[in-house]
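Enquirer: This is the structure alone, sequence omitted:
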């Protein structure tokens, strides 16, 4: 591939009905295999697709089938991307607070908006001038919520976008900074963060500020890259493009095994996750249902991935696999690699932003 594996709906979009058909097949396959993983009491079994490489292929039609012979649509596990795709997203009420920073080209404000009935805080960069301006929603990487402060994690990117003439909304996520607490207690596999990012797009569109509603992109770093993958999968057509830097794996199992299970500080949440949803080997349908790669066939936006070859936090093989699977699913994806660059991006950060600018100018004309 030579490293190139290279709307506007403001409301929710429910996935095509073929997802439901595949979910039914997944349930049948799981029953035949004798899989009976743990589940949340009262919610029913996980019914996510069992094949992450071809999750959205509809079953072959039967010549003898009639409408009455078709199976009823399966109900997805409540903690799954299919369930999130059916959500009535309610982002709005973007409110500007105090001005917290300023350059010659833009100003930044503390902000709040509504997401799933919660108040979520963030930072907003607004270019000088009348606009309207293209916009980006920024999804930051993992920082312990107990020490996270408003706007932390993508300070360089937020300032760069503001100076380049973009409105940039940095999402703190629920449970962070001035946001309301995370009602899931960490058991929603971070799908709540995905909901907050989707609702941030809707909040920007509902704001009476200088935003061009037809030119919005998602930008994520590390864990935030995974959040962006999720958002693209559950709301195809919501935005125009996406960029991720040093992203986590598009497979939820990789991320759980890399950070959550082995971390003594998160031993409690790891045990609760396994108790509720089961080990990946025992309940693969659930883990596929919270993995973005299972639904790459739903993604309609071009994606740019930046990754350093010396990243010891998120290994570059994850992005190579993600790019390959996206390409196989028909996604317009570009993987840019940076020799010797580590997770946080240092010497090559300027180059990565120049490439980001060119990519967004092409897709947010």
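Expert: Nice, thanks for sending it over. A quick note: this is a predicted structure, and the numbers were derived from the prediction, not measured.

Enquirer: all contacts plus neighbour counts: C-alpha atoms, from now on.
Expert: Fine.

Enquirer: Going along the chain, name the strands of this protein.
Expert: Secondary structure of the chain (DSSP state E): strands at 92-102, 106-115, 118-127, 133-139, 167-171, 211-221, 241-245, 303-308, 333-338.

Enquirer: Is it possible to get CSV of those strands that adds mean neighbour count and distance to residue 85?
Expert: Written out in CSV, the entries for those read as follows (neighbours: other Cα atoms under 10 Å; distance: least, Cα to Cα, whole Å):
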stretch, mean neighbour count, distance to residue 85
strand 92-102, 15, 18
strand 106-115, 22, 15
strand 118-127, 26, 19
strand 133-139, 27, 19
strand 167-171, 30, 20
strand 211-221, 24, 17
strand 241-245, 26, 18
strand 303-308, 26, 20
strand 333-338, 20, 22
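
Enquirer: next up, a second structure to put side by side with the first:
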């Protein structure tokens, strides 16, 4: 998976509009893909804006396309306008799996952006609410200025009004259950808290529900997460049966890092739960995580070291001031995204909150480690309304296991530990 992600790193660049008469955008995208499939990367590059041609020259295109394997077909293209361009989303089938090509076509008909992303297998439908449960689930969509995000509200039975929680995802294009491998931690938490009489709203993250919103380079972590979470709090506060004085934000991983920021911007949050929340920048965590994972077999190969060296260079570029194409930055994310991330100090943000805070950390977490946990404890030691809960056997997803943590255990079906859910419910119930 690691090497696949490297091969399909996003190639994104801003466009310069040209005054020529343009062909329909789907026709332009088809011609581009035809050139690549025919092995004519030079012809494909000739369709690019100068900026994209510089970021993705023909040799790079040719190697990238070949890495996908034998083409097997294409699905139906969809076209969406975005920031003065037309973004063509084209499903592609290869012998090695499925990809989605996103081709941004400017007003002059030139290709201003090209992204290839792996298509995750669709998650199976969530299991039905158990018979006899003391809660029900109902749709609750999140209206925003940039499009509606679909969501689900787990609502306890009874008259209410009920205390309520908004769940905020970790990094990546997460669905409302935060499906990771064989696990659905948000489904576990939502139904577990609902069984305790607490309503829970979970929703599809924008990068999952509306990936077309990220086809350019002018977006930030607030566009990805913060603004939608604030909208989710507002939607929940206006829902019948919810106590608007007791709405809490429970953020997991990146969502936990941003929970204090969400609470401050909302102004309607009664408290925050920081679950496996980084205390440091993602650009600091990325090399640590990769070095740990690559070293699990006891050695780091020359190719792996080359990958780590490249990541270090990308991180240095992301922290620098010189203009850099998104393709040359970590995870293929544009400079403005990383700049917005680097400006956030999650511990300082938490210290400014007047609302109560609950922090949860697993002892087997390999993504947010004890260094972060200690930074949280030291940084919030003097805060009056802060509670800490540490679970030695739990991993990043709140699932129990044994031995050193690995990514492989995410593929093993499990459930968020009932103790964690119970203690969150007790903490919310104790707030006045």
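Expert: That came through fine. Source: prediction; values computed, not measured.

Enquirer: Overlay them and tell me the TM-score.
Expert: Superposed pair, TM-score by TM-score structural alignment, normalised by the length of the first structure: 0.60. Supporting alignment: 255 aligned residues with a Cα RMSD of 3.5 Å.

Enquirer: if we can go back for a sec, take the strands of the first structure and write them to a markdown table, including distance to residue 24 of the first structure.
Expert: As requested, those are exported to a markdown table (distance: least, Cα to Cα, whole Å):
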| stretch | distance to residue 24 of the first structure |
| --- | --- |
| strand 92-102 | 35 |
| strand 106-115 | 31 |
| strand 118-127 | 33 |
| strand 133-139 | 33 |
| strand 167-171 | 35 |
| strand 211-221 | 32 |
| strand 241-245 | 31 |
| strand 303-308 | 30 |
| strand 333-338 | 30 |
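
Enquirer: List just the one of these that sits closest to residue 177 of the first structure.
Expert: The closest of the strands of the first structure to residue 177 of the first structure is strand 118-127. By Cα to Cα, the value is 6.9 Å.

Enquirer: For the closest one, which helices and strands make contact with it?
Expert: Strand 118-127 of the first structure sits against strand 106-115, helix 155-163, strand 167-171, with contacts defined as 3 or more Cα pairs under 8 Å, 6 or more residues apart in numbering; DSSP states H and E.

Enquirer: wait, which of the ones you listed is closest to residue 337 of the first structure?
Expert: Counting by Cα to Cα, residue 337 of the first structure lies closest to helix 155-163 out of those; the figure is 18.5 Å.

Enquirer: which part of the second structure lines up with the closest one?
Expert: Matched against the second structure by TM-score structural alignment, helix 155-163 of the first structure falls on residues 187-195.

Enquirer: mean shift between that stretch and the first structure?
Expert: For stretch 187-195 of the second structure, the mean deviation from the first structure after alignment is 0.9 Å (mean Cα distance after the TM-score superposition for the first structure).

Enquirer: Out of the helices and strands packed on strand 118-127 of the first structure, flag the one nearest residue 308 of the first structure.
Expert: With respect to residue 308 of the first structure, and counting by Cα to Cα, the nearest of these is helix 155-163 at 17.0 Å.

Enquirer: what comes up buried for the closest one?
Expert: 157, 158, 159, 160, 161, 162, 163 (16 or more other Cα atoms under 10 Å).

Enquirer: ok so, going back, and the helices and strands packed on strand 118-127 of the first structure as TSV, adding distance to residue 325 of the first structure?
Expert: Formatted as TSV, the entries for those read as follows, by distance: least, Cα to Cα, whole Å:
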stretch	distance to residue 325 of the first structure
strand 106-115	31
helix 155-163	27
strand 167-171	28
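
Enquirer: re earlier: would you tell me which of the strands of the first structure gets closest to residue 187 of the first structure?
Expert: The stretch from those with the least distance to residue 187 of the first structure (Cα to Cα) is strand 118-127; that distance is 17.0 Å.

Enquirer: Relative to the second structure, which residues correspond to the closest one?
Expert: By TM-score structural alignment, strand 118-127 of the first structure lines up with residues 147-156 in the second structure.

Enquirer: Just the residues contacting that stretch, thanks.
Expert: When contacts are defined by Cα atoms under 8 Å, 6 or more residues apart in numbering, stretch 147-156 of the second structure is touched by residues 134-143, 162, 176, 190-191, 194-195, 197-206, 209.

Enquirer: Kindly report the same for stretch 96-108 of the first structure.
Expert: Contacts to stretch 96-108 of the first structure, defined as Cα under 8 Å, 6+ apart, come from residues 109-112, 123-128, 162-163, 165.

Enquirer: again, 6 Å this time
Expert: Applying Cα atoms under 6 Å, 6 or more residues apart in numbering, the external contacts of stretch 96-108 of the first structure come out as 109, 110, 111, 124, 125, 126, 127, 128, 162, 163.
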